[in-house]
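> got a predicted model here, sequence first, then my questions.
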Amino acid sequence: MTIVSGHIARDHVHLLLSCPPNLAPSKVVQYLKGRSSRLLQDEFSQLKKRY
């Protein structure tokens, strides 16, 4: 996957991605959400108690 362009707002993110055609969009989103969640919880340990 490659991020072609993106925009970050206060409460959400827009991404334009280039992905192989054999990846389902739902799997791409699942991967991105899982990875970003782990990175945020590693950086901000107080989030682990909340979620």
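Now that the structure is in, tell me what you want to look at.

> CA atoms for contacts and neighbours, from now on please.
Noted.

> in this structure residue 48 contacts residue 40, no?
No. In this structure residue 48 lies outside contact range of residue 40 using CA atoms under 8 Å: 9.3 Å.

> number of residues surrounding residue 32?
Per other CA atoms under 10 Å, the neighbour tally for residue 32 reads 10.

> and here is the other one:
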Amino acid sequence: MYGETKKDLVEIIKKLCEMKQVNLIDGRVCIDHIHMYAAIPPKMSVSEFMLYLKGKSALMLFDRHPEYRNKWGERHFWARGYYVSTVGNVNEETIIKYIQEQEENDKLEEARK
């Protein structure tokens, strides 16, 4: 996901996080996935937020890029699962560094192909 799609996806995710009062601390859009560091309000479950984020972002992206609707189907953009970890066991700087390195690693991997 590069170019216009990446730009739109960043904008969409920021907007959706803001609407749910989720603090998006950092994130990177890679070729086929996203890394995010977010603070979700205690009243909201992680699964509830991910369902909202993936569902709404797909619909909003399809509105901006209808060609993806034909490519992956009406309601399929994201994979079914996601990975979540809490900051408690690792310090915040380590997580931010990891996320920031992901986009660069993705570009290096793509260049090797």
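That came in fine, so what should we check first? None of these values were measured; they are calculated from a predicted model.

> please state their TM-score.
The TM-score (TM-score structural alignment, normalised by the length of structure 1) is 0.83; 51 aligned residues with a CA RMSD of 1.3 Å.

> wait, what's in contact with the residue positioned nearest the centre of structure 2?
Nearest residue to the geometric centre of structure 2 (CA atoms, centre = their mean): residue 34, 4.0 Å. By CA atoms under 8 Å, 6 or more residues apart in numbering, residue 34 of structure 2 lies in contact with 27-28.

> please tell me how far it sits from residue 93 of structure 2.
Separation of residue 34 of structure 2 from residue 93 of structure 2 (CA to CA, to the nearest Å): 19 Å.

> check residue 70 of structure 2 too.
For residue 70 of structure 2, the distance to residue 93 of structure 2 - CA to CA - is 40 Å.

> residue 12 of structure 2: what's it in contact with?
Going by CA under 8 Å, 6+ apart, residue 12 of structure 2 touches 57, 60-61.

> try 10 Å
6, 18, 53, 56-58, 60-61 (CA atoms under 10 Å, 6 or more residues apart in numbering).

> which ones among these map onto helices?
Of the contacts of residue 12 of structure 2, the ones assigned to helices by DSSP state H are 6, 18, 53, 56-58, 60-61.

> count of neighbours near the corresponding residue of structure 1 for residue 69 of structure 2?
The alignment partner of residue 69 of structure 2 in structure 1, by TM-score structural alignment, is residue 48. Applying other CA under 10 Å, we find 12 other residues in the vicinity of residue 48 of structure 1.
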